[in-house]
Structure formats: C-alpha cells, structure tokens
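Trainee: Please find the sequence and the predicted model below.
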Amino acid sequence: MAGPTVGVLPPLGRIVGRRRPRRLKVTGVAQGYLFVAPALAYLALTALYPLASVVVMSFQDVAEGRWRFAGTGQYLRALGDGLMWNSVRNTAIFTVSSTVLHLTVGFALALALNQTWFSRTLRNFVRGALILPWVFSTAASALMWALLYHPFGLFNYLWVGVLGRPAVIQFLGDPATALAAIIAVNTWKSYPFYMVSLLGGLQGIPLELYDAAKVDGAGGWQRLRFVTLPQLRRVLVAISTIDVITSFGHVDLISMLTRGGPGVSTETVAYHVYKTALLDGNLPYGSAVSTLMLVILTAFTVVYLRVVTGRQKESW
C-alpha cells in the first residue's frame, strides 16, 4: 500500500494571483539629488523666488494704484540719482574700513592669544572677555555706544573734563565723524568672529614649520610672512569674503544710531533701499537699486576671489 504523497505548495504570490511589489532602487547621482532636494526647495522658496520678484518689480511702476511695465525707467532713474551715488560712496568707505579693521584687530588679538608664555587660566579668561562684544545683541550694543557718544557721555567727559578741550564732540551729530563712529561700533561688535576664526587657524599650524624656519635663520617677521600667512590663506579668503558681503548689506547699526543722518552722511546703499522701498513705499525704485547693487556685489566678489586666489598661487 502506497503511503500518502506530500505535495509542494506553490508560492504565496501565485496562490493569490499577484506578484510581490518591486522596490524602487535609487543609487548614484539620483540618490544625492534626493538628499539635497529639501534644501534646494527651501532655497528656492526663501531666496530665489524673492530675488525673482524683486527683479520683476524693478521693471514695473505704480500709477494711480495700478502696476504697469516701465522698462528700464527705474534703472535710469537710479543711475542718475545723486543720493544713490552718495550711498554708494558711503558703502564703499564703510565696507573697506570695516573689513580692514576687522581683519587687523582680529588677527592681532589672535596672534596675542596664541602665545603660550602666560598661564592657561589667564589666557582662557582673556579669550572669554574678548568674545563678549559678539555676545551682545545689536540693539544693546547700539544703545551702549549711543550713551558713550552722547555729549554728556564718557567720551566727551574724557575729552572735555580730563583733557580740557573747549567743546564737546558730536560723534553722531557731525557729518565729519558720524560714519567713522559707526565703523568703530561695527568693528567692536564684529571683531570677535574674525579673532576666533583666525585663532583656530593659528592653532592648526604645525609647530614643526616654525622650528624649521628658525633653523633656517628666519626672524619673527619672516616667520609671520612665509609661514603664518600662507597657512592662513584659506581662512583669510573665506572670512574676508564674508565680511565684504555682510558689511555691504549692513543696516541695523545705521538705523539704530543715526538713521542715515545727519543729512545723508551715513546713508549706505542697504539703508537707502530700506528707506526708499519700505519707509517711503517706492518698491519699484528700491527694487531697481537692489538689483544694481546685487550685480555690483556679485561682480566684485568674483573678481576679488580670482585676484586673491591667483596671487596666493604665485606668491604662497
């Protein structure tokens, strides 16, 4: 008598009459695009769309409450506006002065803090104290310096009461000193960022390079020029580029301390756009000035980076 036979069951997918779903495999470049897609979408929403809106608005005009195409009229008006060119001049002075002072003060303090001849406790305390201006909010910094610049403030007390000068200095009320006073505040507020960045770069330089330079007879200035600066070139290029861009668009300290005054002596391009577009409500003209300045800043940044990197390859 034959025993019972054991049959082999067909696959489950064949019993129910359908196949298992196939997984979509994404590899290579497509996978990378999927990872950066959220960031690209955020960038398009918060940067590209507003930028495109500003460019489109710069070719418009408002007449009797209606928007109409005006061609290049707003740009021609901006190029012939003396106030706009005055703001360009103030912006150039503010940007160049701030960048030079930020790098000079930050680099000098970074070199001092990188020395090891004084105790670690004192060095850490000084580092923390020098970073404090960066911690303060812009509003608090502006209020503090406005009190220092006041005719009855500390600076004028030292100027008149201690040095015996006959008259107070209107730091923020005199067109000859107002822009320099704001540059000083901006330098005090921003130098810690550059100090910390350069200090990190200094601490990453191998000590063997300095030892080899000493063996070759290099002095302090030669070690600074041929060892320190070449090793910091990437940091210097990065932070100087950031500084130019941020100083070019600086608004907050000017708005809080002088509001572009006295007259228009401290009115930069960024504040001119802010006042024209938002305070005066002339959005098309403000958009045209913004677009012009964006083109100028982009061209300057590209040329600056090419010149700096080219000189680095030749000399460093």
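Mentor: Structure's in. What do you need?
Trainee: alpha carbons only for contacts and neighbour counts from here, please
Mentor: Noted.
Trainee: tell me which element residue 62 falls in.
Mentor: Using DSSP states H and E, residue 62 sits in strand 60-63.
Trainee: for that strand, packing partners?
Mentor: Contact here means 3 or more C-alpha pairs under 8 Å, 6 or more residues apart in numbering; DSSP states H and E; on that basis strand 60-63 packs against strand 66-69, helix 283-315.
Trainee: Among these, single out whichever gets nearest to residue 223.
Mentor: With C-alpha to C-alpha as the measure, helix 283-315 is the member of these nearest residue 223 (14.8 Å).
Trainee: Which positions within the closest one qualify as buried?
Mentor: Neighbour counts over helix 283-315 (16 or more other C-alpha atoms under 10 Å) mark 283-293, 297, 301 as buried.
Trainee: just those residues now: which is nearest residue 90?
Mentor: Nearest to residue 90 among those, counting by C-alpha to C-alpha, is residue 293 at 13.4 Å.
Trainee: Now do that closest one against residue 222, distance only.
Mentor: Note on residue 293: its distance to residue 222, by C-alpha to C-alpha, to the nearest Å, is 40 Å.
Trainee: now swap in residue 188 and tell me
Mentor: Residue 188 is 30 Å from residue 222, where distance means C-alpha to C-alpha.
Trainee: More neighbours: which of those two?
Mentor: Each of residue 188 and residue 222 has its neighbours counted (other C-alpha atoms under 10 Å); residue 188 has more, 19 against 13.
Trainee: Take this one as well and set it beside the first:
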Amino acid sequence: MAGNSSRRGAIRKSGTKKGQVSGSGGKGRRNLRGRGATPPKEMRPYHPAAKKAAKSAKTAGPASGGASPARRPAGGARRGEATHENVLGRNPVLECLRQRVPATMLFVAVGTENDERLTEAVQLAAEAGISIQEVPRTDLDRMSTGGVHQGVALQIPPFGYSHPDDLLARAQGSGRPPLIVALDNITDPRNLGAVIRSVAAFGGDGVLIPERRSASVTAVAWRTSAGAAARVPVAKATNMTRTLKSWQKAGFQVAGLDAGGDTGIDDLDVATDPLVLVVGSEGKGLSRLVRETCDRVVSVPMAGEMESLNASVAAGVVLAEVARQRRMQ
C-alpha cells in the first residue's frame, strides 16, 4: 500500500527499491547452467523408441550365454518385464566394469562430484565402447526407485539363456566326460554367480536352473562370477525333474548334493561318467521330486559341530573332487 514505508515503526532496508533481497549464496548457480543438447530418443531409457531398440537388439542376438539363434531362449522377457537392469552406486558400477560385464550405457548425473572411482568407471566404459550419457539427477532418481545411485548407473541388457537341449548338445560334444551343475531352490544370485565361477574353474560344461523360484543371472551374479558368466552357458528348465529324467535317458548320472546325503563325496563312484550334479539350498536342501529323481545323493563330510556349508561352497568342494578323480583317471 502506498505510504506504508512512512508508517510508524517502519524501517527502510537498503538494497533495492522495495527492500533488501536475500541471495542464494551461489547455491542456485547450478540450476542456471545449460543441460546441453537433448539426447536422441533412442538414448533416453524411458522413451518408447529406446525400449523398442533394446527389444530389437535382444531379438538380433543374446548378450552372452551361447543361446541358439534358431531357438527362443528359455525364460525370455514377458510382457511387463524390464528389458534391462540398472546397477546403481559407484562401487557396484566399477566392479561390473572391471569384470567386463556386458553393458550398453553408463549414466552420470549432471553436476556429480568426481572422484577416483568415477574417473576409472568412465575410462573403463570408454575403453569397452560403452556409451556414456550425462543425464539430470532426477532421471537417476527414477531409475533407482528409492536406491542410492551416488550419481552413476550402469545399464545391463538381459542375460541370454541357453535351452537345456543346447546345453546338453554342447556338453556331449566337448570331447570329455560331460559335467553339468543343476541348482534346486537356490534363490541368492551370489550363490549362482559363485557356482558359475566354480564350474568354469573345474572344467564344467554349464549350469541348469529352474525357470521359476530361482536366482537369475543379474548384475550381482555377474560380479560374483568374476566374468565367468560370459564363458559358461546357463540354461533354464521349465520343469527341472522332467529335464533331469531326459538327461538320464541320454546316459547321464544324476547325483544330488544334500546335507542329508546317503554317502560322502569320497564314495562318489560316478565322477568319471557323464554327470549332472544337483545342488540343493542350504536351508531346504533338495526338493522331494528332484531328490527322488537322483541316482544317488551325496554330502560333504563335516568336522566339528557344523551341520552344512553354503550351497556354492559345497558345490565347489564337490566339483574339485570330481576334477581330481578325473585327473587321476
């Protein structure tokens, strides 16, 4: 109202015509910077064109795992499933890049404070030919869905699974006694990644997992496998029991690994034969139908008061014993 500045008790502050205005102290300076050119629609993760491009890339050929191009990989993406996975955080992203996990895009938030981890991540991505995109921090907030991204995210395409028939043919054509590990009730991707790494270390031909109620080859499994997931095919079985029975008809011996096994691994007399080693979970063990399908059930002898080992550790112990017996032969 005109004349208010002259009312009793009013104080005129210096600064502007209408009074002093407090500043932002430079905190709003970042908001005034330009964000650069808008990236192409194929490079924006939530744009329909980007999803269509990712779907086309998946149809053209799987990222890894050796799935047959003539057959649709088991456990492919269904309607409503994500076409990719985002690894969040500086340490997880850097570990994935160090292990050469196949990735399609590295996202860095605008204005992210640089450090040694981010510098190395950008360098490794550039050397691997991975696209690097600077995006607003709000985009990473949407990707993280509540997670902490620390200003960086890595986009990983879905893993290319083999078909059980392709895995069987690969094992039979390896020129040595086939060795496949099947996982039953294993829901931790770290256990899956560790088993894949052991299979690669001890000359196995592949890993079989059920299509449902099982861990999948996610970024966590990739990191735990130390890159072995790029060399060891992983197949998904619609029905684990039926697949094991068909492999028995093909000449395989099926040995279950369970804490309540009938014999120890020292008495595993089929180590030099075509073998499928079925690993049960640490808690539930083998499911009833899978256990009944096994030709024999073995366990790792334990000393002291320990009742069982972690599933991936137990699988590594048995695979080492199988490899030892095969070398002795």
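Mentor: Nice, I can see it. These numbers come from a predicted model, not from an experiment.
Trainee: TM-score, when you put one on top of the other?
Mentor: The TM-score (TM-score structural alignment, normalised by the length of the first structure) is 0.22; 117 aligned residues with a C-alpha RMSD of 6.5 Å.
Trainee: Could you save the buried residues of helix 283-315 of the first structure as TSV and add columns showing distance to residue 90 of the first structure?
Mentor: What follows is the buried residues of helix 283-315 of the first structure, written out as TSV (distance: C-alpha to C-alpha, whole Å):
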residue	distance to residue 90 of the first structure
283	22
284	23
285	19
286	17
287	20
288	19
289	15
290	16
291	18
292	16
293	13
297	15
301	18
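Trainee: and which of the residues you listed is nearest to residue 229 of the first structure?
Mentor: Nearest to residue 229 of the first structure, judged by C-alpha to C-alpha, of these is residue 301 at 21.2 Å.
Trainee: ok, and what's touching the strand or helix carrying residue 129 of the first structure?
Mentor: If you go by DSSP H and E, residue 129 of the first structure is part of helix 120-135. Contact with helix 120-135 of the first structure is made by 113, 141, 188-193, as judged by C-alpha atoms under 8 Å, 6 or more residues apart in numbering.
Trainee: nearest to residue 52 of the first structure, of these?
Mentor: The shortest gap between residue 52 of the first structure and any of the contacts of helix 120-135 of the first structure belongs to residue 190, at 31.1 Å (C-alpha to C-alpha).
Trainee: what about that closest one, how many neighbours?
Mentor: Here the count is done by other C-alpha under 10 Å, and residue 190 of the first structure has 20 residues near it.
Trainee: okay but it is in contact with residue 103, surely?
Mentor: No. Counting by C-alpha atoms under 8 Å, residue 190 of the first structure stays clear of residue 103, with 10.0 Å between them.
Trainee: wait, what's in contact with residue 57 of the first structure?
Mentor: Residue 57 of the first structure touches 283-284, 287-288, counting by C-alpha under 8 Å, 6+ apart.
Trainee: What strand or helix carries it?
Mentor: Here residue 57 of the first structure is assigned to helix 49-58, by DSSP H and E.
Trainee: now swap in residue 256 of the second structure and tell me
Mentor: Using DSSP H and E, residue 256 of the second structure falls within strand 253-257.
Trainee: So which bits of the helix holding residue 129 of the first structure are buried?
Mentor: 123, 127, 130-131, 133.
Trainee: Redo those as a markdown table? Include distance to residue 229 of the first structure.
Mentor: Output for those, formatted as a markdown table (distance: C-alpha to C-alpha, whole Å):
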| residue | distance to residue 229 of the first structure |
| --- | --- |
| 123 | 23 |
| 127 | 22 |
| 130 | 23 |
| 131 | 23 |
| 133 | 26 |
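Trainee: Closest to residue 201 of the first structure out of these?
Mentor: residue 127 (15.4 Å).
Trainee: Could I get the buried residue list for the strand holding residue 256 of the second structure?
Mentor: 253-257.
Trainee: which one of the residues you listed sits closest to residue 235 of the second structure?
Mentor: residue 254 (16.8 Å).
Trainee: ok, now how distant is that closest one from residue 152 of the second structure?
Mentor: 45 Å.
Trainee: do the same with residue 313 of the second structure
Mentor: If you go by C-alpha to C-alpha, the gap between residue 313 of the second structure and residue 152 of the second structure works out to 33 Å.
Trainee: just to revisit the earlier point, okay if I get the buried residues of strand 253-257 of the second structure as a markdown table plus distance to residue 327 of the second structure?
Mentor: Below are those laid out as a markdown table (distance: C-alpha to C-alpha, whole Å):
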| residue | distance to residue 327 of the second structure |
| --- | --- |
| 253 | 19 |
| 254 | 20 |
| 255 | 19 |
| 256 | 22 |
| 257 | 21 |
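Trainee: Between all of those, which two are at the greatest distance?
Mentor: Longest span within these, C-alpha to C-alpha: 253 and 257, 13.0 Å.
Trainee: how about the strands in the stretch 201-329 of the second structure?
Mentor: Using DSSP state E, counting those that start in this stretch, the strands of the stretch 201-329 of the second structure run over residues 206-210, 234-237, 253-257, 263-264, 275-280, 296-299.
Trainee: can you tell which of those is closest to residue 53 of the second structure?
Mentor: Ranking the strands of the stretch 201-329 of the second structure by proximity to residue 53 of the second structure (C-alpha to C-alpha) places strand 234-237 first, at 24.8 Å.
Trainee: Any chance of a markdown table for the strands of the stretch 201-329 of the second structure, columns distance to residue 134 of the second structure?
Mentor: Shown next, in a markdown table, are the strands of the stretch 201-329 of the second structure (distance: least, C-alpha to C-alpha, whole Å):
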| stretch | distance to residue 134 of the second structure |
| --- | --- |
| strand 206-210 | 37 |
| strand 234-237 | 34 |
| strand 253-257 | 48 |
| strand 263-264 | 56 |
| strand 275-280 | 44 |
| strand 296-299 | 52 |
